[in-house]
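S.K.: my questions are about this predicted structure, shown below with the sequence.
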Amino acid sequence: MSISVGLLSGYWFWLSLLIYLPVLGYALYRVPWSILKSNRRLQHFFLGATVFLMVMWSMRAGISPGLGIHFLGVTALTLIFGWDLAIVAGTGALLGMILIGREGWDSLPINAVCSVLLPSMVTLLVLKVVEAKLTKNFFVYLFLCGFFGAGLSAAASGLATGTVLWLDGVYTWAKINHEYIQYLPLIMFPEGLMNGIIMTGILVFHPDWVRTFDARRYIDEQ
């Protein structure tokens, strides 16, 4: 879900920048810099996740410009590091994409909103609903937040991308639906599977690495 350089009018650049900059600023304010600075293992884990995200986003498939499909991985990032570090990592990955020539500066804000901010917020919403409404259970957390949350995030990102391209008159809705929207259900399952597998591996071997997972609540108290 990535919008290519030069597709949208300048209006979308400034609107998305107006949305994203305050969120990024708040995320940077919330990041526990002292912990990140003192914990070398966390630094390596965070930087490695950012680079992995950049590499994953550089591999995409699609027919028309702006209708490319790729794995997001933002759900796992949000659950592991928290939404603030996920926003920072996603922004870093987009900047890396620009440096290697896969994206341009004019597409950065809208891609940040559609591919980083929106899926991260959807993941956070699913997490909050699960914590507030459902039993504190390891498998509930894993399947709903990891698998289902990732699929829902991919759908939200894809719908947002397609809607922006349609509203700006880049493509007709029929073309967007034919080349992109109708494939979203097929994208949701592998996105959920990939994020779920990542979360399963980390939760089994290193549950203390997952910032949004409290083993005392989800395991010890059962």
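M.R.: Okay, I see it.

S.K.: can we go C-alpha only for contacts and neighbour counts from here?
M.R.: OK.

S.K.: sec struct for residue 65, please.
M.R.: coil (DSSP: H, G, I helix; E, B strand; the rest coil).

S.K.: so how far is residue 211 from it?
M.R.: As defined by CA to CA, to the nearest Å, residue 65 lies at a distance of 36 Å from residue 211.

S.K.: quick test: name the residue nearest the centre of the chain.
M.R.: With distances taken as CA atoms, centre = their mean, the residue of the chain nearest its centroid is residue 74 (2.6 Å).

S.K.: residue 116 is in contact with that residue, correct?
M.R.: Yes. The criterion here is CA atoms under 8 Å, and residue 74 meets it with residue 116 at 6.6 Å.

S.K.: which helix or strand contains residue 34?
M.R.: helix 33-38 (DSSP states H and E).

S.K.: next, the one to line up against it:
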Amino acid sequence: MLLLTALTLLAGVLLWLDKAFWAELKQTNAPWSVYGASCCVLALLWQTDAEVLAPLSVHFLGLTTVLLLFGLRLASLLAALVCALGYWQSGWNLEHSLWLLCCAFWTLWLNSLVVWLVYLYLPRHLFVYVFVAAFLNSALALCVFLLLKALPFWQNYSSLQLTESYLIFIPLAALPEALLNGMAMTLLVVYKPQWVKTFSQRQYLDPN
């Protein structure tokens, strides 16, 4: 598990070493205040959790919206900042914070793959973007994240305990997570499409 964590964090760092990425930050689509607000909202969502089986808890993510809004590398950077804030302000232990960051990275990479597949193989239509890339993708993200989060604790609890006290809440939380991200992206592509890095008005709204 330690080796897996180290490799994941190394892969995440490699995303930020590209000079082109830092050059992109000088010409961002959204104002810097949007980045700061997004980080605060993520931190609030992650810290407003319900512990259902110590130390496992269920909370909303918001990662899919951040990914669609800013792209993979910047979304990963914001996830790292959120975990750092949790470690500093909320008393998370270091091991817990690093594992949450790994889960966030894997979830973001999976979300990014889904967005890429949607772009390649599905019609470029506003409904497809909102319903598949945002709504369904965010539900998948929550399920994957919470399952990965529980991975280190499979030996601490029986399968019955995990199922009845933790896993049962994952599908229940997936729908609100999907609604949260779906509504957020609907508002963004309607009112501020220029902020959304993964959305093109010409491709998704122009029939020609």
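M.R.: Right, received. Where do you want to start? All of these numbers come straight from a predicted model, not from anything done at the bench.

S.K.: superposed, how do the two chains score by TM?
M.R.: Put the two chains on top of each other and the TM-score (TM-score structural alignment, normalised by the length of the second structure) is 0.92; 208 aligned residues with a CA RMSD of 1.9 Å.

S.K.: as a check, name the ranges of all strands in the second structure.
M.R.: Secondary structure of the second structure (DSSP state E): strands at 50-53, 56-58.

S.K.: quick one: the last one aligns where in the first structure?
M.R.: So the one you mean is strand 56-58 of the second structure. Counting by TM-score structural alignment, strand 56-58 of the second structure lines up with residues 67-69 of the first structure.

S.K.: shared neighbours, residue 74 and residue 116 of the first structure?
M.R.: Counting by CA atoms under 8 Å, 6 or more residues apart in numbering, the contacts common to residue 74 of the first structure and residue 116 are 86, 90.

S.K.: and the longest helix belonging to the second structure, which residues are buried?
M.R.: The longest helix of the second structure (DSSP state H) is helix 94-121. Using 16 or more other CA atoms under 10 Å as the burial criterion, the residues of helix 94-121 of the second structure that qualify are 96-112, 114-115, 118-119.

S.K.: for the residue mapped onto residue 32 of the first structure from the second structure, which non-adjacent residue is closest in space?
M.R.: Taking TM-score structural alignment, residue 32 of the first structure has residue 21 as its aligned residue in the second structure. Using CA to CA, 6 or more residues apart in numbering and skipping residues adjacent in sequence, the residue nearest residue 21 of the second structure is residue 73, 7.7 Å away.

S.K.: show me what the one you found aligns to in the first structure.
M.R.: Match for residue 73 of the second structure (TM-score structural alignment): residue 84.

S.K.: ok, which stretches of the first structure are helices?
M.R.: 10-30, 33-38, 40-58, 74-81, 83-99, 108-112, 118-133, 138-140, 149-167, 173-179, 184-205, 215.

S.K.: most packed of those?
M.R.: helix 74-81 (a mean of 26; mean count of other CA atoms under 10 Å).

S.K.: mind checking how far that helix is from the chain centre?
M.R.: 8 Å (CA atoms, centre = their mean, to the nearest Å).

S.K.: which residues touch it?
M.R.: 49, 83-86, 90, 116, 119-120, 123-124, 146, 149-150, 153, 195-196, 198-199, 209-213.

S.K.: swap in stretch 145-159 of the second structure?
M.R.: Contacts of stretch 145-159 of the second structure (CA under 8 Å, 6+ apart): 1, 56, 58, 99-100, 103-104, 106-107, 162, 167, 170.
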